[in-house]
Structure formats: structure tokens, C-alpha cells
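Visitor: heads up, no residue letters with this:
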């Protein structure tokens, strides 16, 4: 769900899964997450999930829900001074007011759509009341990530620096403080996510053409990124999407 305007500088979007599984059944959810932090409220806890460098998964059982906010870089320093320490990690955070507000919203309405609207409003209201306005550097970090995520012409750190009219060192510093990953890793993740999306939506797509279009030196470099992050090759991923599926790009 898109964020309300007052928190648009802090949240890219809100996501709300709900599940109800039969006793003894487990559903494994595989994710290629964005290179960003997520603040997640669940029935009994609040957690901060750091930027990821590889595929992750979660096994769902029983009945449950989660309300997550994919954070923009401007929000990150409020929750963690060094996001690099949270790479591929999850930290329980003590935010009882946020947990209480969101839980009340998720348990106080009977209609699913209404629950989600109320939960997002509660989450956004807490952020608005708690986080200070972003300063110019924080907003520049937001612009940096938007550029990397949306501009296919950005294939090198030098491209980012040129478009932002700053030095390469400034780009590296912004990424370190506000994201927790090097800017080159962010660029590689965006290219990999786009490649995975293309393979999943069109299994007949030519992998060499995809590699060339996304700025990889050749198909072998694309395959190496797939193996490093996903644990299998593009061809294996293509085969899995035609069967039961083994990964979700989010």
C-alpha cells in the first residue's frame, strides 16, 4: 500500500500479509528483498529487518499477520546508527506504542480491507509523531536510492555521482549511513531483481539479451549474480517459475 503523504519521505510502501494455515501445515515464503530496512509490527513484537544480500525465507504456520514498512533511507538513522551491522539480520526493537496502535487496528475491524487501512493509518500516525523532519542530506539519500532503483542507465557508481552532482565518495558515504550496503551492491541488486522479474514473467526470454540490456558484461556475469544471491542459475530459476515456484521478488 502506498504511504500517506505525511510519511512519504520515510516509507516507500506498507505491506500487510495475513495467513491462516491448517494445523501441521507450513508455508515457506522465499523473498528477494529490496536492499533496504523494513520496520515490521507483529502481534507480540516489533522488529527491524536490515538490508539483505541474498535470498531469504520465512516459514509461516498457524494464524498470523504482519504490518511492515519498507523504509526509505531518510528514516533509517532514527532506528539504527550503522545499518551495515543489520545486513541479513533482524533486530527486535522496543516500540510498545507502535506495536499497540497497529495491533489495535489489526484486531479491531472485521473486514480485511478496513483492517489494512486502519493499520497503515496507525503506523503512519506513529511515524509522523515520532520522527523529526528529514534534513537535506537524508532527502539526498532518498533521491540516490530512487535513482538507482528506477534508472536503467545507472550501471556504475560514477553514474550515480554524475546524476546527483556529487563526488563518488559522497555517494559511498550516503549509502553507508542510510542504506547499509555499498552503492555498487545496490545497483547489482536492482539489476538482478529486474532480471528475475523478466525471467519469471516471460520464461522464454533470451538470457543473453537480458544480460546485455541490464548492463552485465555477459550472460556469465548475470548467472554468477543469480548463484550468489539466489543459490541457483537463471535457467534453474526459469524452470522453478514454470513449476511450483521457489522465489518471490519484492
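Guide: Yep, that arrived. Nothing here was measured: the structure is a model prediction, and the numbers come from that model.
Visitor: contacts and neighbour counts: CA atoms only from here.
Guide: Will do.
Visitor: In a helix, residue 69, correct?
Guide: No - under DSSP: H, G, I helix; E, B strand; the rest coil, residue 69 sits outside any helix and is assigned strand.
Visitor: where's the residue nearest to it when sequence neighbours are not counted, which helix or strand?
Guide: Take residue 69 and drop its neighbours on the chain: the residue closest to it by C-alpha to C-alpha, 6 or more residues apart in numbering is residue 14, 4.5 Å away. Using DSSP states H and E, residue 14 sits within strand 11-15.
Visitor: show me where the chain has strands.
Guide: Taking DSSP state E as the test, the strands found in the chain are 11-15, 18-20, 26-32, 38-42, 45-49, 56-61, 63-65, 67-71, 90-92, 248-249.
Visitor: so how far is the first one off the chain centroid?
Guide: Pointing back at strand 11-15 there. 9 Å (C-alpha atoms, centre = their mean, to the nearest Å).
Visitor: that older thread, reformat the strands of the chain as a markdown table; add mean neighbour count.
Guide: Output for the strands of the chain, formatted as a markdown table (neighbours: other C-alpha atoms under 10 Å):
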| stretch | mean neighbour count |
| --- | --- |
| strand 11-15 | 20 |
| strand 18-20 | 12 |
| strand 26-32 | 15 |
| strand 38-42 | 23 |
| strand 45-49 | 20 |
| strand 56-61 | 14 |
| strand 63-65 | 13 |
| strand 67-71 | 23 |
| strand 90-92 | 14 |
| strand 248-249 | 16 |
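Visitor: A further structure is provided below for comparison with the first:
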């Protein structure tokens, strides 16, 4: 399964939304940039449900910059009017530069005083596009999203340190959990990275804000929602086994406690 809309419960309801791979210069600090935009008719509301990745996000909105902490429940936001955001899903290695205790940021959305980042991204998103190069062979003109990602990238390069050995290992932890559905126990992740479970717990505490086991549960729930949506005829017991749940009851419990509804009701709502 890919990650283009993983974690988004109702992709068809989304406004304009892009995920942009980071330039190589900051790929060790940003997993990807994401940019939603919306322009809704008066009185209309677009409700967005997201199973966020177990990570921190640095988000620029028109009026402020915020640090979104690691989520332990589904995130629901009602969009109205006209707006946009430019966010960076942070690699674990980048987190200590923004908060000394990511666990304290859980399910939070804390405003940060980062006027230089805010000014650069807002200027990129609100300035008119330049005219094409009038030369004999016009070159491509960067759009607003490209300019916003470039401004965000420049800020990260200047303000977020290059990862040390612990940061690189924390990045490897997140990559292993997020990218390999065969890893369903913390001990398997520790063996993959050739470290102890205690080391993984220490890394997650400093760089992620939720334990490794919670990171695995979050990835499995994202995958479960994606499979229920994309393969509506799949038997839920078979799906639970495919994702490494002990049984269908554990999958059902994960849906209810995190999302507040059952896998069956989610499937019916598509």
C-alpha cells in the first residue's frame, strides 16, 4: 500500500490536497510536505477525518505556525470558507529541535513563535505567480506550492540540525514501522535494526512521543482503514489476520477506541 492518502479516512471528501516529497537536502528531517487548500461556498462545511501518522508535524497556516504533536486518536477538523496550510511531517530526528518532550505534545496543536518561517511560506502561498520567462525557450515557472516547499526547506536547512547517530536510528525506527507491514511486534523491529527493545523505547520517547508498540498499532489501523475502503468485499476476520491482529475482535476494538465507530460502519459509509 502506498502513502498518497494513507491515514485519510474519506479521501473523496478532501479539498485540493498534495503530498510532496522533500528535497534530498532535508529528507533526513522531513518525511514529506503536505498542502491542503479549500474554497467552500458560504454555509458549507467539509469535515475531515484523519488517522495521523505517529509523528510530529510542523504546520504553517495563514495566521500562525503550530507544532502538531503525535496523535493517539483520530483527528477531526471542519473546514469552512477559504484557506490553506503547508505542513511538514517531521522525521523523528527533527523533533528535538522543536520540543524537548514530544510526549507532552500528544494530540496537541501548539502555536510556535517562528515569524521567519511564517513570513516565507505565507509570501510563497499568497504572491502572484510570476510571468513565464519571455526568452526564446520559456522555462517552467514554479507554482505556489513549489515556492512554499522551497521556502519551508530553506528554513529547515538553516534551523534544524543534521541528525546525529541517535536521530538517524530514530528515523530508521519510524521507517521500519511505517514501511514494513510484516513487523507487528516491537521485538521484530528491534531485531531488524539490531538494537534492544529498551533502545527503541528510549529513541521513541525522545524523538516520537509515543512508544514503539503504539507506532505499530497506528500503522496497522491506517492500513486496516485503507483496506476496508479499497476492498469492501474483504472479510474482516481475514483482514485482521492479514494485518497481524490476534483476531477480528482486536481489530474491532482498535477501530472503536481510536475512531469511535466500527470497521463495518466505516465500510458502509464509503
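Guide: Nice, thanks for sending it over. What you see is a predicted model; the values in this text were computed from it and never measured.
Visitor: returning to what we had before: so where in the second structure does the strand holding residue 14 of the first structure end up aligned?
Guide: Under TM-score structural alignment, strand 11-15 of the first structure corresponds to residues 30-34 of the second structure.
Visitor: now do stretch 220-227 of the first structure
Guide: On the second structure, the counterpart of stretch 220-227 of the first structure by TM-score structural alignment is residues 249-256.
Visitor: same deal with stretch 171-189 of the first structure?
Guide: Against the second structure, stretch 171-189 of the first structure falls on residues 200-218 (TM-score structural alignment).
Visitor: quick one: the closest residue in space to residue 244 of the second structure that isn't next to it in sequence and residue 160 of the second structure, what's the gap?
Guide: In this structure, residue 244 of the second structure finds its nearest non-sequential neighbour in residue 184, 6.2 Å apart by C-alpha to C-alpha, 6+ apart. Separation of residue 184 of the second structure from residue 160 of the second structure (C-alpha to C-alpha, to the nearest Å) stands at 31 Å.
Visitor: one step back: quick one: what's aligned to the residue nearest to residue 244 of the second structure in the first structure?
Guide: For residue 184 of the second structure, the residue aligned by TM-score structural alignment is residue 155.
Visitor: same question, residue 86 of the second structure
Guide: Looks like residue 86 of the second structure aligns to residue 67 there (TM-score structural alignment).
Visitor: how much space is there between its match and residue 108 of the first structure?
Guide: 15 Å.
Visitor: Check residue 147 of the first structure too.
Guide: Taking C-alpha to C-alpha, one finds residue 147 of the first structure at 39 Å from residue 108 of the first structure.
Visitor: Between the two, tell me which one has more neighbours.
Guide: More crowded of residue 147 of the first structure and residue 108, by other C-alpha atoms under 10 Å: residue 147, with 18 against 13.
Visitor: Was I right to think the more buried one contacts residue 161?
Guide: No - applying C-alpha atoms under 8 Å, one finds residue 147 of the first structure not in contact with residue 161, separated by 10.5 Å.
Visitor: Can you name the residues that contact the residue nearest to residue 69 of the first structure?
Guide: Contact analysis of residue 14 of the first structure by C-alpha atoms under 8 Å, 6 or more residues apart in numbering lists 1, 2, 3, 67, 68, 69, 70, 120.
Visitor: which residues touch the third one?
Guide: Yep, that's residue 3 of the first structure we're talking about. 11, 12, 13, 14, 120, 124.
Visitor: now the helices for the stretch 1-150 of the second structure?
Guide: 115-126, 144-159 (DSSP state H, counting those that start in this stretch).
Visitor: Minimum distance to residue 220 of the second structure: which of those has it?
Guide: helix 144-159 (29.4 Å; C-alpha to C-alpha).
Visitor: so what does that closest one touch, helix or strand wise?
Guide: For helix 144-159 of the second structure, the packing partners by 3 or more C-alpha pairs under 8 Å, 6 or more residues apart in numbering; DSSP states H and E come out as helix 115-126.
Visitor: against the first structure, where does the helix it packs on fall?
Guide: The aligned range for helix 115-126 of the second structure is 96-107, by TM-score structural alignment.
Visitor: For the matching stretch, list every residue counted as buried.
Guide: Across stretch 96-107 of the first structure, burial judged by 16 or more other C-alpha atoms under 10 Å covers 98, 99, 100, 101, 102, 103, 104, 105, 106.
Visitor: could you dump those residues to TSV with distance to residue 235 of the first structure?
Guide: As requested, the buried residues of stretch 96-107 of the first structure are exported to TSV (distance: C-alpha to C-alpha, whole Å):
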residue	distance to residue 235 of the first structure
98	43
99	42
100	45
101	45
102	42
103	42
104	45
105	43
106	41
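Visitor: ok so, going back, who are the contact partners of the match of residue 184 of the second structure?
Guide: Per C-alpha under 8 Å, 6+ apart, neighbours of residue 155 of the first structure: 187, 188, 215.
Visitor: try residue 58 of the first structure
Guide: Taking C-alpha under 8 Å, 6+ apart as the test, what residue 58 of the first structure contacts is 28, 29, 30.
Visitor: most centrally placed residue in the first structure?
Guide: The centroid of the first structure falls nearest to residue 34 when counting by C-alpha atoms, centre = their mean (3.0 Å).
Visitor: From residue 144 of the first structure, how far off is that one?
Guide: Following C-alpha to C-alpha, the distance that separates residue 34 of the first structure from residue 144 of the first structure is 14 Å.
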